[in-house]
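J.: Can you look at this prediction? I've put the sequence above it.
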Amino acid sequence: MREYDEITSFLGTWGRFQKMVFFSLAFSILPNGFVGIYIVFVADTPPHECLIPEESNISESWRNVSIPLVEQDGQVKRSSCSRYSLEHLRNFSLLNYVPDVDVNVSQIQQESCLDGWKYSKEIYQSTIVTEWDLVCDNEYKVPLTSSLYFGGALVGTFLSGLMSDRLGRRPMLFVMMVVQTVATFAQIFSNSWEMFAAVYFLFGFGSIANYLIAYVLGCETLGPVERVVFSSMGVFMSSALGYMAMPAAAFLLRQWQWLVGAMVASGLLYVPLWWLIPESPRWLLSRGRVEEAEAILRNAARMNKVTVPQVIFTPDEIGNFLGNKEKTYSILDVLRSISVSSVVGICSLLWMVITLGYNSLILNTSNLSGSPYLNAFLSAAVEAPAYVIALLLLKFCSRHVCQSSTLLLGGTVILFIRFIPADFPGLAIAFEMLGKFGITAAFCVVYSVTSELFPTVVRNTAMGICSMAARVASILSPYIIYLGKSHKFLPYIIMGSLAIFGGLLCLLLPETYGKVLPETITEMQTMKGLKRNKAPNPDIGHHQYVQKEAKF
């Protein structure tokens, strides 16, 4: 029996329809790349120290030594969280005592920043850190803010995966777009960190989910030739372009409310896509909605100016698709088979390793030496060649080579950063960007590998499970960077070691290079590298499997 790609081959390749779907879905990801990292600037912590009020009646000489010196990362700096007792300083000032001549400053009692903080405005006019004093005892709220965002993404990707498998890819795609835009708009009116964090959770609910749904929709709608390009140069490259635009916007808009306002404006790009993005014909067939699927394919044929077969789907093929509709698939169906659940487990671990490294490296750009705007742009720019390399690897190499080579490269380079002397910050940044290159390419590849492993009837659910596992890693990523405050190189050791582990783990997955996308769970179970069930589902016979394998 013919596969879906064989049935729809009459559409040709790279016709007007395929280009419309490709560029519309790619365009839908531009705002995701644009808004995805703005927290790097909105929640950055500028240099700060305790505020010494002008009315404190302290002479200039004592004001200059009012902040204790502390050692941090081998350097002596002014403390950010303590000051010498203003009462003592005021008394010494009134007595005309001279610091370190009449009084040893280091012996004066210290106190916390009772009058708040003074923040440098050299880089930012305002951030949520300066807005609500998220420093010292409250500095834990900064990584917590990002973790809440990723927590929202966890819930959103899980629920949207289930709903898009049941209700359709297209409607859930636009629902998530609306959630993302509305939540971003609401952030502007936050009057406390708690309100900002709650809305940011809702923003995360929609922002990652529409990315994932768009990816699945494109893979299911496009043919084999376009699919490989879409999986690397489509949504991923579009995200990178949006990502590269973000540092420029942050450089021009240095007050956090204005920057968030620019994020809201980017949501207007979604509006025209309603008339351009179709539903997935493959999904419609899996739900038994044959007439709707045929209508989309006939419209695609008119756009491509090709002849439509008199009969697109034969009665037997329709019966096969309708047979898949008789059962509503759930997570239990994905996990019931030991062999299939092991693939889910390995893919989930890969997603966690890659996402942890990818998000940690993004969040770390503001901690690197030099301009945070330039560092963020470099982090974004390195993604473009990474996606080109991923495309070439996916097109010409086995999936084992694609996944393992990129992870091993990224992990090895990141581990090597700890050996670079502190006198060469530029070299450290170059190695970090090379590591980001490898992890980014691995991120692109793992989407393709996962979508090729799972069948249409549960593909979005399976992708949702993997993405949910990735969100767990995302929740931890801000705290991986936070560990750098106590041990500078500990984040690099963790990220590099896990990436190398993932590069070896992926070799356990079945090889999908050159194979057709499975339509049913049984077809997935009969893939080479998976143990077949003793009593396979009758929706595909052994002879059909052998015939398909013989084609490759």
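T.: Sure, I can see it. Bear in mind the structure is a predicted one, so any value in this text is a computation, not a measurement.
J.: rest of the way, CA atoms for contacts and neighbours
T.: Noted.
J.: all helices of the stretch 451-552 of the chain, in order?
T.: For the stretch 451-552 of the chain, the helices defined by DSSP state H, counting those that start in this stretch occupy 459-482, 490-505, 521-525, 542-550.
J.: for the second one, which positions count as buried?
T.: Using 16 or more other Cα atoms under 10 Å as the test for burial, helix 490-505 gives 490-503, 505.
J.: circling back: any idea which of the helices of the stretch 451-552 of the chain gets closest to Asn367?
T.: Comparing these by their distance to Asn367 (Cα to Cα), the top pick is helix 459-482, with 9.1 Å.
J.: Just give me how far that closest one sits from the chain centre.
T.: 9 Å (Cα atoms, centre = their mean, to the nearest Å).
J.: What helices and strands are in contact with that helix?
T.: helix 141-167, helix 193-221, helix 331-335, helix 338-363, helix 425-453, helix 490-505 (3 or more Cα pairs under 8 Å, 6 or more residues apart in numbering; DSSP states H and E).
J.: Would you mind putting those helices into CSV with distance to Ile480 alongside?
T.: Converted to CSV, the helices and strands packed on helix 459-482 look like this (distance: least, Cα to Cα, whole Å):
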stretch, distance to Ile480
helix 141-167, 9
helix 193-221, 19
helix 331-335, 30
helix 338-363, 7
helix 425-453, 15
helix 490-505, 6
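J.: Of all the ones you listed, which one comes closest to Met177?
T.: Of these, nearest to Met177 by Cα to Cα is helix 193-221, at 6.3 Å.
J.: Identify each buried residue in the closest one, please.
T.: Of the residues in helix 193-221, those buried (16+ other Cα under 10 Å) are 193, 196-221.
J.: Taking their axis directions, it and helix 141-167 sit at what angle?
T.: 40 degrees (axes from the mean of the first three to the mean of the last three Cα atoms, to 10 degrees).
J.: Against which helices or strands is helix 193-221 packed?
T.: Using 3+ Cα pairs under 8 Å, 6+ apart, helix 193-221 sits against helix 16-35, helix 141-167, helix 169-187, helix 235-252, helix 281-286, helix 459-482.
J.: could you measure Ser147 against Ala386, distance?
T.: 26 Å (Cα to Cα, to the nearest Å).
J.: neighbours around the closest residue to Pro143 other than its chain neighbours, how many?
T.: Once flanking residues are discounted, Pro143 sits nearest to Pro478: 4.9 Å by Cα to Cα, 6 or more residues apart in numbering. Applying other Cα atoms under 10 Å, we find 24 residues neighbouring Pro478.
J.: same deal with Tyr545?
T.: 14.
J.: ok, it - contacts?
T.: 523, 526 (Cα atoms under 8 Å, 6 or more residues apart in numbering).
J.: Which of the three states applies to Tyr124?
T.: coil (DSSP: H, G, I helix; E, B strand; the rest coil).
J.: related to what we said a few turns ago, tell me the one among the buried residues of helix 490-505 nearest to Ile39.
T.: Nearest to Ile39 among those, with distances taken as Cα to Cα, is Pro491, at 19.4 Å.
J.: and the comparison structure, right after this:
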Amino acid sequence: MIDFDYILSKVGYLGTYQILVILMVYYSGIPSGLNSIGPVFMSYQPDYRCNVPPFDNKSVYNSLNESEILALTTPVDGDGKYDTCRRYSYDVEECYTHGNDSFECLEGVNNTVSCVDADGYYYDRSLFTETVVTEMDLVCDKVIYSYAATSIYMLGLLFGSIIFGNLSDRVGRKPTMIVCSVGCAVGMLGAVLSPVYWAYALFRLIIAFFGYGMTISCFVIVMELIGTKWRTLVGISFQVSFAVGYMLLSGVAYGWRDWRDMQWACIVLSLPFGIFLILIPESPRWLFSVGKDKQAKKISMTMAKFNKVDLTEDIWLEAEKLGNENVEKSQEDENNETRSYSSSDLFRAPGIRLTTFKVMFNWFVNSLVYYGLSLNVGSLSGNIFINNVIGGCMEIISYGLCIIFMDFVGRKVLLAIMLLVSGTTLIASTIVNEYAGDDQALITLGVAFAFLGKMGISGSYAIIYNFTTELFPTVVRSNGIGIGSMAARIGGILTPFVIATQVWVTWLPNSIFGAFGVIAGILSLTFPETTGMKMLETLEEAEAFYAGQHMTAEQSDMKEQRLSSADAEEPTHFENKFYEVDLSTEL
């Protein structure tokens, strides 16, 4: 077996070849952003009321404006607001008979009828000519259907996280990417051609299912092509392409105001990745690990050529020697292993049990709040297209701050700061909006607070990925990440229903998001700090770490050097460092 880390040390940990591949892989984040945040525009809910012939027929009643039509035909609910799901049950034919601005047909009419049982709905189409909501009448009794479609999308992400991580390890990164690309294409085409709601929701689930598989495979392949020291930068930067994708969505929605046209435009924007997929190689690290050395060597030689490095026969011999030593060491470790580990081990000992619950809650909150703010941008005052772009900009700024400060400030403190910033600014935004009235300065301040909340939650979501890998020991690390990701998916599934509460109580969604953000931020301060710590290996080591006993990476290296000096006959092993991570889209 070839030790790919040794090959990387010769060809460069982040050379020209890796940069080109990374940029092509990053493009996958654009369709991911387009699909995940698409409902902001495609499922936009405009103002609506019942169709009220002949009063909205300009050839018969040409002097009535919208406010007057509402006052004449629409009943008022207990809160003094127009009940736009119903209208007065007047005789339409009689009104046509009178015509000429006569309202005799409305006199004495107090009974009401639902829009569905009367003449259907009228929608304000000044912003979008057609959305999923207006085409399928997802208002009034069916308003929950629109939010349910987004929850179904999040359910697809959950299914994708369960299936494709394992598939990628079994068949390879690139085959999984190809399968997922085809699946996403089928889902996007099916969604745009869907004639009814349930078909649309099903195809949205398919998009999410395969889209998450694409994200996992793309993220893993870039992580396996670079050196350890570049993984924080490249890993967080991977999420920037998602933000770019949903910023582009503003341009798509501005240019095409019909939801089907928007979906077709998203399909076209996704096509370049199909070309890049031809050029993106399989992961040589994975190929070496499964014994496909010939193909892996070919890719490695191409990498060396682009990076202007020669891989001599001596280098290959040394890489093979080190690889074989690693295999022998792994086999020894397996022989010494007396038991296998599962997710149940995350809850056995008190230290890791508490850490697991805190990690699950943190992932849940991050997903709940992140998608809550991203999908509810349409509720903010101002231009929906500009607001969506600003939200993306806040996300990119947040990623930059994480890259700069994460190693300097520490994972725990920065995570807590980001969550507390998000939670407190969302609560502030809610309070300001409740008392703003028509004061434009206060309205603008409320929007600014909301964007600060978006910046905070974007940063905390980026941090929790890295932090989780360091909080759990190697024997249960994958299980820890998996259970955190599952908690995040549950948060995403619930998000649309939290947003839906604004139909009845306008201030409730952001209050919920803000409160959860503050609680998660305070709870984050109880995590142990992992910055500069060596990776945990065993459950016993993890329990000691949670109890406050820890060893820095530098101390660990010094200990290993002393042990090596004490036993000169012991062979030196070149250890692989595997970066295990699970990534959701903002998928």
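T.: Sure, I can see it. Nothing here was measured: the structure is a model prediction, and the numbers come from that model.
J.: returning to that earlier point: what's the counterpart of the residue nearest to Pro143 of structure 1 in structure 2?
T.: Counting by TM-score structural alignment, Pro478 of structure 1 lines up with Pro496 in structure 2.
J.: just Ile494 of structure 1 next, same as before
T.: Under TM-score structural alignment, Ile494 of structure 1 pairs with Ile512 in structure 2.
J.: Likewise for Ser371 of structure 1?
T.: Using TM-score structural alignment, Ser371 of structure 1 lines up with Asn383 in structure 2.
J.: Pipe the helices of the stretch 451-552 of structure 1 into JSON lines and attach distance to Ala262 of structure 1 per row.
T.: As requested, these are exported to JSON lines (distance: least, Cα to Cα, whole Å):
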{"stretch": "helix 459-482", "distance to Ala262 of structure 1": "24"}
{"stretch": "helix 490-505", "distance to Ala262 of structure 1": "32"}
{"stretch": "helix 521-525", "distance to Ala262 of structure 1": "44"}
{"stretch": "helix 542-550", "distance to Ala262 of structure 1": "50"}
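J.: out of the ones you listed, nearest to Thr314 of structure 1?
T.: Judged by Cα to Cα, the one of the helices of the stretch 451-552 of structure 1 that comes nearest to Thr314 of structure 1 is helix 542-550, at 16.8 Å.
J.: which residue in structure 1 lines up with Ala416 of structure 2?
T.: Using TM-score structural alignment, Ala416 of structure 2 lines up with Ser404 in structure 1.
J.: Touching, that match and Leu509? I think so.
T.: No. Using Cα atoms under 8 Å, Ser404 of structure 1 is not in contact with Leu509; the gap is 11.1 Å.
J.: ok, Ala148 of structure 2 - how many residues close by?
T.: Ala148 of structure 2, neighbours per other Cα under 10 Å, totals 18.
J.: same deal with Gly351 of structure 2?
T.: 18.
J.: And it, how far from Thr526 of structure 2?
T.: Taken as Cα to Cα, the span from Gly351 of structure 2 to Thr526 of structure 2 is 12 Å.
J.: now do Tyr145 of structure 2
T.: Distance from Tyr145 of structure 2 to Thr526 of structure 2, by Cα to Cα: 39 Å.
J.: Between these two, which has more neighbouring residues?
T.: Remark: of Tyr145 of structure 2 and Thr526, Tyr145 carries more neighbours, 18 against 13, as counted by other Cα under 10 Å.
J.: residue in structure 1 matching Gly235 of structure 2?
T.: By TM-score structural alignment, Gly235 of structure 2 lines up with Ser231.
J.: Next: Phe545 of structure 2.
T.: By TM-score structural alignment, Phe545 of structure 2 lines up with Gly529.
J.: Now that match: closest residue in space that isn't a chain neighbour?
T.: Nearest non-adjacent residue to Gly529 of structure 1, counting by Cα to Cα, 6+ apart: Pro510, 4.6 Å away.
J.: Now do the contacts for the one you found.
T.: 453, 527-530.
J.: count of residues packed around Ser59 of structure 1?
T.: 16.
J.: who's in contact with it?
T.: By Cα under 8 Å, 6+ apart, the neighbours of Ser59 of structure 1 are 90, 93.
J.: Would you mind measuring the gap between the ends of stretch 18-33 of structure 2?
T.: Where stretch 18-33 of structure 2 begins and where it ends lie 23 Å apart, using Cα to Cα.
J.: cool, stretch 47-63 of structure 1 as well?
T.: 18 Å.
J.: list the buried ones in it?
T.: 48-52, 58-59, 62-63.
J.: Relative to Gln310 of structure 1, which of the residues you listed is nearest.
T.: For those, the nearest to Gln310 of structure 1 is His48 (72.8 Å; Cα to Cα).
J.: my guess is that closest one contacts Glu122, does it?
T.: No. Assessed by Cα under 8 Å, His48 of structure 1 is found out of contact with Glu122, at 11.2 Å.
J.: what's the matching residue for Gly120 of structure 2 over in structure 1?
T.: Gly120 of structure 2 maps onto Gly116 in structure 1, by TM-score structural alignment.
J.: How many neighbouring residues does its match have?
T.: Neighbours of Gly116 of structure 1 (other Cα under 10 Å): 14.
J.: So it versus Arg282 of structure 1, what's the distance?
T.: Gly116 of structure 1 is 59 Å from Arg282 of structure 1, by Cα to Cα.
J.: same deal with Ser486 of structure 1?
T.: 51 Å.
J.: out of the two, which sits in the more crowded spot?
T.: Comparing Ser486 of structure 1 with Arg282 by other Cα under 10 Å, the one with more neighbours is Arg282, at 23 against 10.
J.: so who does the more buried one touch?
T.: 4, 220-221, 293, 456.
J.: again with Phe17 of structure 1
T.: Counted by Cα under 8 Å, 6+ apart, Phe17 of structure 1 has contacts 300-301, 303-304.
J.: Give the buried subset of the residues you listed as a PyMOL selection command.
T.: Buried residues among the contacts of Phe17 of structure 1 (16+ other Cα under 10 Å), as a PyMOL selection:
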select buried, resi 300+301+304
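J.: now, which of the contacts of Phe17 of structure 1 lie within helices?
T.: 300-301, 303-304 (DSSP state H).
J.: Of all the residues in whichever strand or helix holds Glu294 of structure 1, which ones are buried?
T.: Under the criterion of DSSP states H and E, Glu294 of structure 1 resides in helix 290-304. Using 16+ other Cα under 10 Å as the test for burial, helix 290-304 of structure 1 gives 290, 293-294, 296-298, 300-301, 304.
J.: do stretch 70-80 of structure 1 as well
T.: 78-80.
J.: Equivalent analysis for stretch 25-42 of structure 1, please.
T.: By neighbour count on 16+ other Cα under 10 Å, the buried set for stretch 25-42 of structure 1 is 25-42.
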